[in-house]
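Student: Got a sequence here, can you build the structure:
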Amino acid sequence: MTGSIDYGNLMHRAMRGLIQEVLGRIAKEGLPGAHHFFITFDTMHPDVEIADWLSDRYPGEMTVVIQHWFDDLNVTNEGFTITLNFGDNPETLYIPYDAIKTFVDPSVEFGLRFETEEHAEDEAEPVEEAPMQEMVEPEDDEPGDRQEAEVVSLDKFRK
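Tutor: From the prediction side, this is the model:
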């Protein structure tokens, strides 16, 4: 056996499998309790399928919220299709797991962040990472009621 174990890519694949399993359950059973998701994805990924007006409005990346209303959630091994409402305009999106940059469920303070190889190579020197925290303020809460969502960075596993 030559080379080395690519733990970074193995972790990314495992975490994308977790997203697939969670979305698969939601497609069958609906969102339980207060669970909801913020999913940020690369709109320029070659396999992303969104309306032209959305890609024009969000060049580079876009965050969608799966919470109160969504329809036709179909989960596959490569990605998922979902219909979401954009200002009373339902649009169907296809998001491959490889295009996902962050996946956050603020109701349970859970989050994943995927770093791209280009981003990792842009850094001139390795940086000691502290645990990452992201503040999320749901629209329904009072201004002072903030929830913390832990974001897991997988860069420290890269060589």
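Student: okay, CA-based contacts and neighbour counts for the rest of this
Tutor: OK.
Student: need the helices for this structure, in chain order.
Tutor: 7-29, 52-57, 117-122 (DSSP state H).
Student: from the ones you listed, which stretch is densest packed?
Tutor: Mean neighbour count (mean count of other Cα atoms under 10 Å) peaks for helix 7-29 among the helices of the chain, with a mean of 15.
Student: If you count contacts, what does it end up packed against?
Tutor: Packing contacts for helix 7-29, counted by 3 or more Cα pairs under 8 Å, 6 or more residues apart in numbering; DSSP states H and E, involve strand 71-75.
Student: What angle do helix 7-29 and the strand it packs on make with each other?
Tutor: Between strand 71-75 and helix 7-29, the angle comes out at 140 degrees (axes from the mean of the first three to the mean of the last three Cα atoms, to 10 degrees).
Student: who does strand 71-75 touch, helix- and strand-wise?
Tutor: Counting contacts by 3+ Cα pairs under 8 Å, 6+ apart, strand 71-75 packs against helix 7-29, strand 79-85.
Student: now the other sequence, so there's something to compare against:
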Amino acid sequence: MAKDELGYDRIVERQLRGVAREVLLQVGSKGLPGDHHFYITFRTDYPGVSIGPTLKAQFPKEITIVLQHQFWGLEVTDEAFAVTLSFSGKHERLHVPFDALVSFTDPSVKFGLQFELKNQQVELQPADKPAPGAAKDEAPTALPKKSETKPAETNGGGDAKPATIIALDNFRKKH
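Tutor: Predicted structure coming up:
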């Protein structure tokens, strides 16, 4: 089998991260439309991630944030996004390079993306617990291990409709 000298994996990965970037750009300029909201999981130990020391101590490897009702100052660049969230009643500014993303989901439309991290082995680990005192819409949590993750079987109306999860592995040739 020929070696992929064009780097299709890298190209597809970059484009999938571009979907998250484009969505956050729209939300940053126009706000969240309808029932849309996002669960964004990222590696807290990835180079360029900036979170407060308390959050870093609670979530040394990975955290999932929710962008829904209470977030402020969403700024998006080509390489990263920054947002202020409330954790235990305290506002924290987060800076997250897109390369640190593990997953990006919008449960309102059953859409999700899972990413590979560049130059790092990723093992998803559940967090021990969410930040104490954090409100439901603000609670940082870690997603279950990939093998434990199951797409939602139904939407709010009870109609059977599988979630759309797109992972880079879908585009890789199996050896």
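Student: tell me which residues of stretch 29-44 of structure 1 are tucked away?
Tutor: Across stretch 29-44 of structure 1, burial judged by 16 or more other Cα atoms under 10 Å covers Leu31, His36, Phe37, Phe38, Ile39, Thr40, Phe41, Asp42, Thr43.
Student: same check, this time on stretch 91-102 of structure 2
Tutor: Neighbour-count burial for stretch 91-102 of structure 2, counted by 16+ other Cα under 10 Å, picks out Glu92, Arg93, His95, Val96, Pro97, Phe98, Asp99, Ala100, Leu101, Val102.
Student: just checking, which of the buried residues of stretch 29-44 of structure 1 belong to strands?
Tutor: Cross-referencing these against strands under DSSP state E gives Phe37, Phe38, Ile39, Thr40, Phe41, Asp42.
Student: So what's the residue count around Pro60 of structure 2?
Tutor: The tally of other residues near Pro60 of structure 2 (other Cα atoms under 10 Å) stands at 14.
Student: Likewise for the one 10 residues further on?
Tutor: Counted with other Cα under 10 Å, the neighbours of Gln70 of structure 2 add up to 12.
Student: Work out which residue lies at the spatial centre of structure 2.
Tutor: When Cα atoms, centre = their mean is applied to structure 2, the residue found nearest the centroid is Ile40 (2.4 Å).
Student: hang on, isn't it packed against Val66?
Tutor: Yes - when contacts are counted by Cα atoms under 8 Å, Ile40 of structure 2 is listed as touching Val66 (6.4 Å).
Student: ok, back up a step: is it possible to get the buried residues of stretch 91-102 of structure 2 out as CSV so that each row also shows distance to Arg14 of structure 2?
Tutor: Converted to CSV, those look like this (distance: Cα to Cα, whole Å):
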residue, distance to Arg14 of structure 2
Glu92, 28
Arg93, 25
His95, 19
Val96, 16
Pro97, 13
Phe98, 9
Asp99, 9
Ala100, 12
Leu101, 12
Val102, 13
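Student: Quick check: of those, which lies closest to Val19 of structure 2?
Tutor: Lowest distance from Val19 of structure 2 to those (Cα to Cα) belongs to Phe98, with 10.5 Å.
Student: Which residue comes closest to that closest one once chain neighbours are left out?
Tutor: Closest residue to Phe98 of structure 2 apart from its sequence neighbours, by Cα to Cα, 6 or more residues apart in numbering: Ala80 at 5.1 Å.
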